[in-house]
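Q: What shape does this take:
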Amino acid sequence: MLPLTYWDIHDPRVLEAIRIVPRERFVPPELQQEAEEDRPLPIGQGQTISQPYIVAYMTEVLRVDSENRVLEIGTGSGYQAAVLSLVAKEVYSVERIGNLAMAARERLKTLGYGNIHVRHGDGSSGWPESAPFDRIMITAAVKSEPPALVEQLRPGGFMVFPQGGRRVQYLVRITKDAQGSCARESLVPVVFVPFVRGIL
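A: From the prediction side, this is the model:
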């Protein structure tokens, strides 16, 4: 079983979501025995499922509440979306790799996560027809935040994403005020696969 507590994760809803989402269902069959380990694992197509601690940390610092509509860029296996779905009202998740998007959509449906919508598309474009979003999370490292995503963030909302190159990345949180101005803060060093535009 995954850890029930982390020393700096305090939101009980986040900890409960990490506890009950079956991570072994989001990894390839040959890696299911390793799913309870707190480390990233490969999921194919050059992508990874993040370690549970990072999923918990990003979810907590996004400050999600039960009335929030969340946009996630980078569905991957669907694990982060599943965790978000237990603390948010709705999750809209965009994946650029068609095979991963299709597999994640079917997996999440099978597991009963009815408030998650998965789209195969270019994450840099977001999901404009369902915007604005209360919270936005990017799960791949960007050089700078895509302008379309900032535009789709509701005033008063938060956006969290890793920023940097292959060697140095930091998790960044943007807070958008009522006038549409954004304040940035760097949180912790992280390692993510790079953000790529376009679709496969």
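Q: Please count neighbours and contacts with C-alpha atoms only from this point.
A: OK.
Q: Check which helix or strand the nearest residue to residue 76 once chain neighbours are set aside maps to.
A: With sequence-adjacent residues excluded and distances taken as Cα to Cα, 6 or more residues apart in numbering, residue 76 is closest to residue 100, at 6.0 Å. Assigned by DSSP states H and E, residue 100 belongs to helix 98-110.
Q: And for residue 137?
A: strand 133-138.
Q: Point out the other helices and strands that that strand packs with.
A: Where contact means 3 or more Cα pairs under 8 Å, 6 or more residues apart in numbering; DSSP states H and E, strand 133-138 is packed against strand 69-73, strand 153-164.
Q: And this one, please, so the two structures can be compared:
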Amino acid sequence: MTINYTQARENMVEQQVRPWDVLDARVLETLATLPREAFVAETHRALAYADLELPLGHGQSLMKPVVEGRTLQALKPQAGEDVLEIGTGSGYLTACLGNLAREVVSLEIHPELAAAARARLDATGLGSNIRIDTADALAWDTDRRFDVVCVTGAVAVVPARFLQWLRPGGRLFVVRGVSPVMEAVLHVNDVNGPRIESLFETDLPYLVGAAPAPQFVF
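A: Below you'll find the model as predicted:
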């Protein structure tokens, strides 16, 4: 069976993403043009545009299209801005960020996922402004500051270092809390002081090392 991916992309945008209040024209255009099927395993290609999380290995998964749409809309990366992504995963959201922003630095703790994402970005020609580093974001540091920080795995508590990487006016997207009910939030490094916007409820796998400490019941 041959899948019409152009039609599948259009259906994803019109039937899943737009109805979930993703109305930003640049975000919709990005989701409607980037080949999501090129960023999933052969075995899952037929499901590339379904309303599902898709497994990537190492306990990681590709977010649902609606969550990716809401994430991009909340962050609103602009053409002149620099992005830090924490958790490269498949490289698909990385490619979307790269399409919207000037430059993306993406951190991936699993070398195999980092290499596969790099290969997919190069094969699709979408990676020219994207750098992937194999690193643990909870131990990594840099003097560089970013306009956008996008965290693709959940955290029990938002690490202070993630917020330190924001420029004035910068935005950080992260999903925080305890599974199965987590909250997606946007931290804005405003001139009048930091503020937090609650976006929506979801449930994502934790970043490695960012899960809540086990609770012992006596």
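Q: ok, now how distant is the residue in the first structure that residue 112 of the second structure lines up against from residue 144 of the first structure?
A: Residue pairing (TM-score structural alignment): residue 112 of the second structure is matched to residue 99 of the first structure. Separation of residue 99 of the first structure from residue 144 of the first structure (Cα to Cα, to the nearest Å): 27 Å.
Q: Which one of these two is surrounded by more residues?
A: Shown here are residue 99 of the first structure and residue 144; by other Cα atoms under 10 Å, residue 99 has more neighbours (14 against 11).
Q: so how far is the helix holding residue 100 of the first structure from its chain's centroid?
A: 15 Å (Cα atoms, centre = their mean, to the nearest Å).
Q: Check stretch 73-89 of the first structure too.
A: 6 Å.
Q: Read off where that stretch ends up in the second structure.
A: Going by TM-score structural alignment: stretch 73-89 of the first structure matches residues 86-102.
Q: Over to stretch 140-150 of the first structure?
A: Using TM-score structural alignment, stretch 140-150 of the first structure pairs with 153-163 in the second structure.
Q: Buried residues of the matching stretch, list them for me.
A: Judged by neighbour count (16 or more other Cα atoms under 10 Å), stretch 153-163 of the second structure contains these buried residues: 153-156, 158, 162-163.
Q: Can you flag which of the residues you listed belong to helices?
A: 162-163 (DSSP state H).
Q: Now distance to residue 199 of the second structure too, for the buried residues of stretch 153-163 of the second structure, in a markdown table please.
A: As requested, these are exported to a markdown table (distance: Cα to Cα, whole Å):
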| residue | distance to residue 199 of the second structure |
| --- | --- |
| 153 | 16 |
| 154 | 14 |
| 155 | 16 |
| 156 | 17 |
| 158 | 15 |
| 162 | 18 |
| 163 | 18 |
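Q: out of the buried residues of stretch 153-163 of the second structure, who's nearest residue 28 of the second structure?
A: Checking those against residue 28 of the second structure with Cα to Cα, the nearest one is residue 153 at 22.5 Å.
Q: So residue 96 of the second structure sits against residue 30, correct?
A: Yes. Using Cα atoms under 8 Å, residue 96 of the second structure is in contact with residue 30, at 6.3 Å.
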